[in-house]
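In: Provided below for reference: sequence and predicted model.
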Amino acid sequence: MDAAQEDRHWGALSELPGHPMMWVLILTEVVTFGLLLATFTVTGAVQPGVFAAGRAQLDSALGGVNTLVLITSGCLAALAVEACMIECRRSARLLLAGAAALGCVFTAIKVAEYAAKVEAGIGLETDTFFTLYFLITGFHLLHVVLGIVIIAAVALHDSLENLKTGTAFWHMVDLVWVVMYPLIYLVG
């Protein structure tokens, strides 16, 4: 199949940056996270006292730091694509390394946050708030780790399409967190 046929095959998806299959995955993940966050919101409305008590036990400052870490990481990933577009491959790889390193920082902070909860006797079965908290943030953390792997892979195989494809996934991970952070940590 030549490029023109492939563009017709994917329709509107072929207009998006990166490979269209990544956008199918991103759409699926956004819907999944949307359903999880809708469940969290509705359950919070049904059990406001449980959710207020749960939020009071979270460290919103750590969540805020993680928000800044992911936004900065996403910026570095976007700059890597720009560097690749002007054929500065070394700069693109360094920027991707920085994005992945910040993904590791996010992971370390999140694991430390989980460890503090476990040490305080809070776990998946503590109450409805923490069941949903661990499931949703854990699912997101899994995506961060997968995103780090994807960023590393596209740094090694750094064609422009690969970078656009990998960073599209990374931006989805960022965007989901930007919605999750206030909803889970602050709203209530």
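Out: Now that the structure is in, tell me what you want to look at. Numbering: from 1, shown residues only.

In: please make it C-alpha for all contacts and neighbour counts, starting now.
Out: Noted.

In: now do the buried residues in the helix ranked longest in the chain.
Out: Across the chain, the longest stretch assigned as helix under DSSP state H is helix 89-119. For helix 89-119, the neighbour count (16 or more other CA atoms under 10 Å) marks 89, 91-93, 95-100, 102-107, 109-110, 113-114, 117 as buried.

In: check stretch 25-35 too.
Out: Result for stretch 25-35 [16+ other CA under 10 Å]: buried residues 26, 29, 33.

In: can you tell me how far the last one is from Gly138?
Out: The span separating Phe33 from Gly138 equals 12 Å under the rule CA to CA, to the nearest Å.

In: verify the stated contact: Ile109 with Asn66.
Out: Yes. Counting by CA atoms under 8 Å, Ile109 does reach Asn66; the two are 7.2 Å apart.

In: TSV for the buried residues of stretch 25-35, including secondary structure?
Out: Shown next, in TSV, are the buried residues of stretch 25-35 (DSSP: H, G, I helix; E, B strand; the rest coil):
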residue	secondary structure
Ile26	helix
Glu29	helix
Phe33	helix
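
In: can you give me the offset of the helix or strand harbouring Phe134 from its chain's centre?
Out: Element membership of Phe134, judged by DSSP states H and E, is helix 128-156. How far helix 128-156 lies from its chain's middle: 6 Å, per CA atoms, centre = their mean, to the nearest Å.

In: so which elements touch it?
Out: Using 3 or more CA pairs under 8 Å, 6 or more residues apart in numbering; DSSP states H and E, the elements in contact with helix 128-156 are helix 20-46, helix 48-56, helix 89-119, helix 160-181.

In: in the shortest one, which residues are buried?
Out: Neighbour counts using 16+ other CA under 10 Å place 50-52, 54-55 of helix 48-56 among the buried residues.

In: what is the nearest of those residues to Thr41?
Out: Relative to Thr41, the closest of the buried residues of helix 48-56 is Phe51; by CA to CA it sits at 9.7 Å.

In: verify the contact between that closest one and Phe129 for me.
Out: Yes. Between Phe51 and Phe129 there is a contact under CA under 8 Å: 5.5 Å.

In: which residues are in contact with both of those two?
Out: Shared contacts of Phe51 and Phe129, defined by CA atoms under 8 Å, 6 or more residues apart in numbering, are found at Gly44.

In: use this one as the comparison:
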Amino acid sequence: MKTIEERSNPYFANTHAKDVTGGSSKGEKRIPGELGIWFFIFGDMLMFAALFGVFLHDRSSNLLIFNLSQENLHGFYGFVNTLILLSSSICVVLAIRAMRHEMRANASFLILMAIGCGLSFACIKCFEYSEKISSGILLTTNLFWTYYYVITGVHLFHLLIGLGVLSFCYMQARQGRLSVERLRLVEGGACFWHMVDLLWIVIFPLLYLVR
């Protein structure tokens, strides 16, 4: 039982209180999200790592074709999309922090900003696809373009899933105070979105810059 001093002193009350993140104290550190999402992210990253490895292997055997094909890519599009996804990740980080402090309006706005960034990325990528197709550059043009469409297409698919995840996070943010379990689901969604961002940070130099 607490002593009279402990009951009257706010320091002791704050020491034993649980915070909204589910830790036993505000100083306790833990991995955000559920364990399952981290297994999924790890497996996804392994798949992309294998794809990148095969790409680099084939590139070393077809340097001339890969370098000539790469000249038809607009690095500006890739650079802008990189800035867009980095901005979206910053918004998601700030949104999760706002949700932990029950700042519902701020969290909702920041997640909407992240969704807007994701939609902008998808629009730019679709415009880039249409530009290439109208120029006669297709999936079957050569090996480089096969990899280009496959790698960026699979990434775009992940981004669209991520937009659905962010939409779920937005609905949770509007509910105000969340349970520990629901907050961890939102954190897991944020981790998935950061994975989408991280993958593009690798894809951009791999396809657009490596010579």
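Out: Right, received. Where do you want to start? The structure presented is a predicted model; accordingly, all values stated were derived computationally and were not measured.

In: any idea what the TM-score is?
Out: The TM-score (TM-score structural alignment, normalised by the length of structure 1) is 0.90; 174 aligned residues with a CA RMSD of 0.9 Å.

In: can I get the helices and strands packed on helix 128-156 of structure 1 in a markdown table including distance to Ala3 of structure 1?
Out: Converted to a markdown table, those look like this (distance: least, CA to CA, whole Å):
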| stretch | distance to Ala3 of structure 1 |
| --- | --- |
| helix 20-46 | 13 |
| helix 48-56 | 50 |
| helix 89-119 | 25 |
| helix 160-181 | 13 |
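
In: quick one: closest of the ones you listed to Ala78 of structure 1.
Out: helix 160-181 (6.9 Å).

In: tell me the helices and strands packed up against that closest one.
Out: When contacts are defined as 3+ CA pairs under 8 Å, 6+ apart, helix 160-181 of structure 1 sits against helix 20-46, helix 60-85, helix 128-156.

In: make JSON lines from those helices and add distance to Ala4 of structure 1 to it.
Out: Output for those, formatted as JSON lines (distance: least, CA to CA, whole Å):
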{"stretch": "helix 20-46", "distance to Ala4 of structure 1": "14"}
{"stretch": "helix 60-85", "distance to Ala4 of structure 1": "22"}
{"stretch": "helix 128-156", "distance to Ala4 of structure 1": "25"}
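
In: so Arg211 of structure 2 sits against Asn67, correct?
Out: Yes. The criterion here is CA under 8 Å, and Arg211 of structure 2 meets it with Asn67 at 6.5 Å.

In: trace Gly136 of structure 2 over to structure 1, please.
Out: Using TM-score structural alignment as the criterion, Gly136 of structure 2 maps onto Gly121 of structure 1.

In: make that Glu187 of structure 2, sorry
Out: Per TM-score structural alignment, Glu187 of structure 2 is aligned with Lys164.

In: so what's the residue count around its match?
Out: Applying other CA atoms under 10 Å, we find 24 residues neighbouring Lys164 of structure 1.

In: which residue, neighbours along the chain excluded, lies closest to it?
Out: Gly18 (4.5 Å; CA to CA, 6 or more residues apart in numbering).

In: structure 1: matching residues for stretch 45-58 of structure 2?
Out: Aligned using TM-score structural alignment, stretch 45-58 of structure 2 spans residues 30-43 in structure 1.

In: just how off-centre is that stretch within its chain?
Out: In terms of CA atoms, centre = their mean, the centre of stretch 30-43 of structure 1 is found 15 Å from the chain centre.

In: that one vs structure 2, average distance?
Out: Taken against structure 2, stretch 30-43 of structure 1 registers an average deviation of 0.8 Å after superposition, with mean CA distance after the TM-score superposition for structure 1.

In: outside of that stretch, which residues touch it?
Out: By CA under 8 Å, 6+ apart, the list of residues contacting stretch 30-43 of structure 1 reads 129, 132, 136, 172, 176, 180, 183.

In: report the two of those residues separated the most.
Out: Largest separation among the contacts of stretch 30-43 of structure 1 by CA to CA: Phe129 and Met172, giving 24.3 Å.

In: neighbour count winner among the two?
Out: Phe129 (24 against 20).

In: that one is in contact with Val50, isn't it?
Out: Yes. With contact defined as CA under 8 Å, Phe129 of structure 1 counts as touching Val50 (6.5 Å).

In: now the common contact residues for the two.
Out: Gly44.

In: Leu207 of structure 2 and Gln70 touch, don't they?
Out: Yes. The pair Leu207 of structure 2 / Gln70 is scored as a contact, 7.2 Å apart, by CA under 8 Å.

In: do you know how far Ile115 of structure 2 is from Phe121 of structure 2?
Out: Separation of Ile115 of structure 2 from Phe121 of structure 2 (CA to CA) stands at 10 Å.

In: over to Ser88 of structure 2?
Out: Remark: distance between Ser88 of structure 2 and Phe121 of structure 2 (CA to CA) = 10 Å.

In: ok, Gly164 of structure 2 next?
Out: 15 Å.

In: ok, now Arg30 of structure 2?
Out: For Arg30 of structure 2, the distance to Phe121 of structure 2 (CA to CA) stands at 32 Å.

In: tell me who's in contact with the match of Glu187 of structure 2.
Out: By CA under 8 Å, 6+ apart, the residues touching Lys164 of structure 1 are 17-19, 81.

In: and if we set it to 7 Å?
Out: 17-18, 81 (CA atoms under 7 Å, 6 or more residues apart in numbering).
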